[in-house]
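Colleague: my questions concern the predicted model and sequence given below.
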Amino acid sequence: MQSEGNGKNGQAATRVRKEHFWLMTICLLILAMVAIAMVLHYTQTIMIPFVLSIFIVSLVSPLLDYQVIKLKFNRTMAVCITLLVVLTVIVATCLAVSEAVQTVVSTVKPYMDSVETFTDKVFVQFEEWGLDLSQDSVMEELRKKIPNLVTDTFDTVMGFVSSFVLVSIFVIFLLSGRNPHVIRKGVYADIDNGIRRYIGTKVIISSITGVLVYIILRVLGLELAAVFGMLAFLLNFIPSVGSIIATFLPLPVAVAQFQNFWMISLAIVLPGAVQMTVGNVIEPKLLGRGLDLHPVTVLMALAFWGLLWGVAGMFLAVPITAVIRIVLMQFDTLQPVGRLLSGELPGSSDTGEKSAKGEAERRAG
C-alpha cells in the first residue's frame, strides 16, 4: 500500500514538474515574441527590404544555379544576368504601380460630379422610404475623405517603391554570396523549397487572376480596368483579405461611370467569381498541402504582421509564418507549437503521428 502511494505521489510530482516546465516555456516564448516584435518594428525600414530580398533570391536562385551548372556560365556572369532579370522585374513593377496611382489620382476629381449625381438619386430614394439623412454632411465627408485616402495610398505605395532600392542592394550581395554547387539539406532545404514553391505558384495564380479581372472589366467597358487588374494581381498575395478588397475596389468607379444597378453588380460579381474560383479551386490544387498553415493561423499572421509592418507585413505574413513553423518543427520542445500553427491541437496522438508522417513525406518529396 505504501509503495502504491509512493508511486502515485511520484506520478503527481512528475506531472507537476511537466506543467511547470511548459508554463515556463510558454512564458519565455511570450517574452521572446514581445522583445522580437519590438525590435522588428523599430528596425522595419531595414528588415522589410532584407526579408523581401531573401524571398526574391529564393525564387530566382534556380535560374542562377542553372546558368552555372547546366550552361557552364562564369559565376560572375550568371550573377549579373540573374540580377538584371530581378532588377528589370522590380523596375517594371514600380513603374506600373506608380503609373496606376497617378492615373487614379488624376481621375478622382472628374468622377466626383458623377458620384454626386448618383448619390442625389440614392438620397431621394431614401426619402421615399422615410429615411431622413443629411445629404450635405455626407457629401462633405466624402469630399474630405477621398482626397486624403488617395494621398495616403500614394504615400504608402511610394514608400514601398523607394524601399526597392535597399531590396536591390541586398539581392546583389545575397546572389553574389550564393554557391550553386553546394547541395543544401535539412531545415534550410525545407525553407528554400517551401518558400520557392509558394511564391512561384502565387506569382502564376496572381497573374492569371489579374489578367482575367482586367479582361472582364474591359469587356464591361469600365475605365481604369488595367489599374484594377494590376491591383488584383498585387492584392492576391494577401490571402483571404486581399481578394475581398480587390473585388470591391472597382465599386466607386462603377457607381460613378454606369449609374446602373445591373452593370454595377456585374463589375463586382464577375471579378468576385474569378477570385473565388481561383482562390478556392485552382490555388489549393496547385499548392497541395502548401505551407501547412491553418486558415485561422493565416488570418492571425495577417493581423500580427500587418500591425507590425503595415501593408508590407501583410504581403510577407504567410511566408514568414511558414518559415517560423518549419524552424519550430526542428525542436522537440517546440513541435507542439509548430503543430498548433497547422491546426493540430496538443495532446492528440493521432494528429502528432499524421504530422510526423506528413513531415517525412514532404522531406522525401
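Modeller: Nice, thanks for sending it over. Model, not experiment: these values are computed from the prediction.

Colleague: could you use CA atoms for every contact and neighbour count after this?
Modeller: Fine.

Colleague: just say helix, strand or coil for P180.
Modeller: Here P180 is coil, with the state taken from DSSP: H, G, I helix; E, B strand; the rest coil.

Colleague: how much space is there between I81 and I169?
Modeller: Distance check for I81 against I169: by Cα to Cα, to the nearest Å, it reads 15 Å.

Colleague: swap in I48?
Modeller: When distance is defined by Cα to Cα, I48 is 13 Å away from I169.

Colleague: next, the contact list for N236, please.
Modeller: If a contact means Cα atoms under 8 Å, 6 or more residues apart in numbering, then N236 has K202, S206, T209, G242, S243, A246 as its contacts.

Colleague: in terms of secondary structure, what does the lengthiest helix in the chain contact?
Modeller: In the chain, ranked by residue count with DSSP state H as the criterion, the top helix is helix 75-128. Using 3 or more Cα pairs under 8 Å, 6 or more residues apart in numbering; DSSP states H and E as the contact test, the elements touching helix 75-128 are helix 44-69, helix 135-176, helix 251-258.

Colleague: ok so, going back, more neighbours: which of I48 and I169?
Modeller: Neighbour comparison, I48 and I169: the larger count goes to I48, with 21 against 13 (by other Cα atoms under 10 Å).

Colleague: do I have it right that that one meets A312?
Modeller: Yes - I48 lies in contact with A312 (Cα atoms under 8 Å); the separation is 7.2 Å.

Colleague: I figured A232 hits G210, correct?
Modeller: Yes - in terms of Cα under 8 Å, A232 counts as a neighbour of G210; the distance is 5.1 Å.

Colleague: who's more crowded, the two?
Modeller: A232 (29 against 25).

Colleague: measure that one to V89 for me?
Modeller: Counting by Cα to Cα - A232 and V89 are separated by 18 Å.

Colleague: now K202
Modeller: When distances are taken as Cα to Cα, K202 and V89 turn out to be 16 Å apart.

Colleague: more neighbours: which of these two?
Modeller: Between K202 and V89, counted using other Cα under 10 Å, K202 has the larger neighbour count: 19 against 12.

Colleague: could you say which helix or strand contains L133?
Modeller: In this assignment (DSSP states H and E), L133 forms part of neither any helix nor any strand.

Colleague: what's the burial count for it?
Modeller: L133 has 12 neighbours, counted by other Cα under 10 Å.

Colleague: below is structure B, check it against A:
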Amino acid sequence: MKQNKNYGIQTFFISIIGIVVVLYILKTLQHIFLPLIIAYFFVLVFMPINRFLSSKKIPISIATIFNLSIISVLIWGLISIIISSAAQFAEALPIYEKKFALVFAQYGKIFNLKEEEVSGYIFNRDNISQIFGGVFSSTMSFISAVFLILFYFIFLNTGYDRVLEVVKEKYSGLDDSRLEKRIKDIPAKIQSYIITKIFISLLTAMIIGIILYVFDVDFIVIWIVLTFLLNFIPNFGSIIAVILPMLTLFLQFNSISKAVLFAVFASVIQNIIGNYVEPKIMGNKLGLNPLFILFSLLIWGYIWGLAGMFLAIPIMAVIKILITDSDSETLTFISKLIS
C-alpha cells in the first residue's frame, strides 16, 4: 500500500516536471510549433469543404490550392488593414495631439499631472517611431510566419487523411472504439467551435460597428476589425474592444458623457451576445471549466503571446478530448478537473 502511494507521488512529480519541460520547449521553439498548430487548425476549418470537394471527385491537390487561395486573400486583407491603419494613425496624429492638449488642460489638474511631461512622452517622435518600427517589425515577422504556416498547411492538408488511416490500421486489433471517437470528436468539436465563434464575432462586430457609426467614432474600420478579432479571446478581448474606441471617442469629442454612453451601449451588446446569444448557439460544445479557460489563457498567453491567447481554447479542447476516458487515473482526474 505504501509502495503504491510512493509510486503515485513519484508519478505526479514526474508528470509535473514533464509538463514544465514541454511548455519550455514550446516557448523556446515557438517559431516552429506555433505556425504548425495554426496550420493544423486551418486544416480542421477547411475539412468540411475538402470533404465536399472530395465527394465531387476533385483531387486533394486541387482542393489544397483552393484552400490556399482563400487563406492568402484573408491574410492579404488583414495585412492591408494593418498598413492602412498605420497610415491613418500617422495622418491623424497632429490633430489628436492638439485634442489631447485641450483635454489635458481641462482634466489634467485633477490628477496633478503636468501637460508637458505627459504629452511629450505620448507624442514624442522617438517613441512614435519605435511604435511604428515595432509594428513594421511585427508585420514582417507575421509575413514570414505566414509562409511557414502555408508550407505546413500544404503537407498537413494533403497527408492528414492518410495519417488517420495508418493510425486506425495500427490499432485495428485493439478495442478502438475510444480511438475512433477521439478521431471524430477533435475535428467535429473544433470546427463547430471555430465556425460558431466566427459567426458570433461577426455579429458582435457588425452591431458594434453600427454603434460606432452612430457615435461617429474615427477609425471605424479599425475598431470593427479589432472587435471581430478580440472576440476570439474570452473575457479580456471584449473588454479591450470597448476601451480602445471609448478612449478615441473621448479624445475626439472631449466628452466624458459621450464616451461613457458609448461604453455602456457597447458593453451591453457584448454582454448580451457573450452571456445569452453565444451560449444558446454554441451550448457547451467544448465542455471546459470557465476557471480553467482563464488559466489556459494565462498559460498560453505567456508561452505564445497574443497568438497563444487566440489558440488557448481550441488547444485545451483537443487535450481534453485526448485524455477523456483514459485508462490512467491521473489523466481521468485532470479531464474531470477541466470539464
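Modeller: Structure received. Because the structure is predicted, anything quoted here is derived from the model rather than measured.

Colleague: ok, back up a step: now render the helices and strands packed on helix 75-128 of the first structure as TSV, adding distance to T277 of the first structure.
Modeller: Formatted as TSV, the entries for these read as follows, by distance: least, Cα to Cα, whole Å:
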stretch	distance to T277 of the first structure
helix 44-69	26
helix 135-176	28
helix 251-258	20
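
Colleague: out of these, which gets nearest to R218 of the first structure?
Modeller: For R218 of the first structure, the closest of these is helix 251-258, at 12.0 Å, according to Cα to Cα.

Colleague: just tell me the aligned range of the closest one in the second structure.
Modeller: Mapped onto the second structure using TM-score structural alignment, helix 251-258 of the first structure spans residues 246-253.

Colleague: the matching stretch vs the first structure, mean deviation?
Modeller: With the two structures superposed, stretch 246-253 of the second structure lies on average 2.3 Å from its match in the first structure, counting by mean Cα distance after the TM-score superposition for the first structure.

Colleague: which outside residues touch that stretch?
Modeller: With Cα under 8 Å, 6+ apart, stretch 246-253 of the second structure has contacts from 96, 99-100, 103, 217-218, 255-256, 258-260, 262-263.

Colleague: show the buried residues in those residues.
Modeller: With neighbours counted using 16 or more other Cα atoms under 10 Å, those contain these buried positions: Y96, K99, F100, V103, V217, D218, A259, V260, F262, A263.

Colleague: what are the ranges of the helices in the stretch 201-339 of the second structure?
Modeller: Taking DSSP state H, counting those that start in this stretch as the criterion, the stretch 201-339 of the second structure contains helices spanning 220-230, 236-253, 256-272, 278-282, 290-323, 329-338.

Colleague: if we can go back for a sec, can you lay out the contacts of stretch 246-253 of the second structure as JSON lines showing distance to F142 of the second structure?
Modeller: Converted to JSON lines, the contacts of stretch 246-253 of the second structure look like this (distance: Cα to Cα, whole Å):
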{"residue": "Y96", "distance to F142 of the second structure": "29"}
{"residue": "K99", "distance to F142 of the second structure": "33"}
{"residue": "F100", "distance to F142 of the second structure": "32"}
{"residue": "V103", "distance to F142 of the second structure": "36"}
{"residue": "V217", "distance to F142 of the second structure": "28"}
{"residue": "D218", "distance to F142 of the second structure": "26"}
{"residue": "S255", "distance to F142 of the second structure": "37"}
{"residue": "I256", "distance to F142 of the second structure": "37"}
{"residue": "K258", "distance to F142 of the second structure": "36"}
{"residue": "A259", "distance to F142 of the second structure": "33"}
{"residue": "V260", "distance to F142 of the second structure": "35"}
{"residue": "F262", "distance to F142 of the second structure": "33"}
{"residue": "A263", "distance to F142 of the second structure": "31"}
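
Colleague: quick one: which of those residues is nearest to Q130 of the second structure?
Modeller: Looking at these and their distance to Q130 of the second structure, the nearest is Y96, at 18.5 Å (Cα to Cα).

Colleague: show me what the closest one aligns to in the first structure.
Modeller: Here Y96 of the second structure is matched to S114 in the first structure, going by TM-score structural alignment.

Colleague: who are the contact partners of that match?
Modeller: A256, Q257.

Colleague: next one: it relative to F228 of the first structure, how far apart?
Modeller: Distance, S114 of the first structure to F228 of the first structure, by Cα to Cα: 19 Å.

Colleague: okay, the aligned partner of L150 of the second structure in the first structure and Q135 of the first structure: tell me how far apart.
Modeller: In the first structure, L150 of the second structure lines up with S168, judged by TM-score structural alignment. Using Cα to Cα, one gets 50 Å for the distance from S168 of the first structure to Q135 of the first structure.

Colleague: of those two, which one has the most company?
Modeller: Remark: of S168 of the first structure and Q135, S168 carries more neighbours, 20 against 15, as counted by other Cα under 10 Å.

Colleague: excluding chain neighbours, what is closest to that one?
Modeller: Closest residue to S168 of the first structure apart from its sequence neighbours, by Cα to Cα, 6 or more residues apart in numbering: L87 at 7.0 Å.

Colleague: same question for I239 of the second structure.
Modeller: With Cα to Cα, 6+ apart as the measure, S267 is the residue that lies nearest to I239 of the second structure, at 7.9 Å, once sequence neighbours are left out.

Colleague: what is the equivalent residue in the first structure for that neighbour?
Modeller: The alignment partner of S267 of the second structure in the first structure, by TM-score structural alignment, is G272.

Colleague: same question, V225 of the second structure
Modeller: Using TM-score structural alignment, the partner of V225 of the second structure in the first structure is M230.

Colleague: now do the contacts for its match.
Modeller: Under the contact definition (Cα under 8 Å, 6+ apart), the residues listed for M230 of the first structure are V97, G210, Y214.
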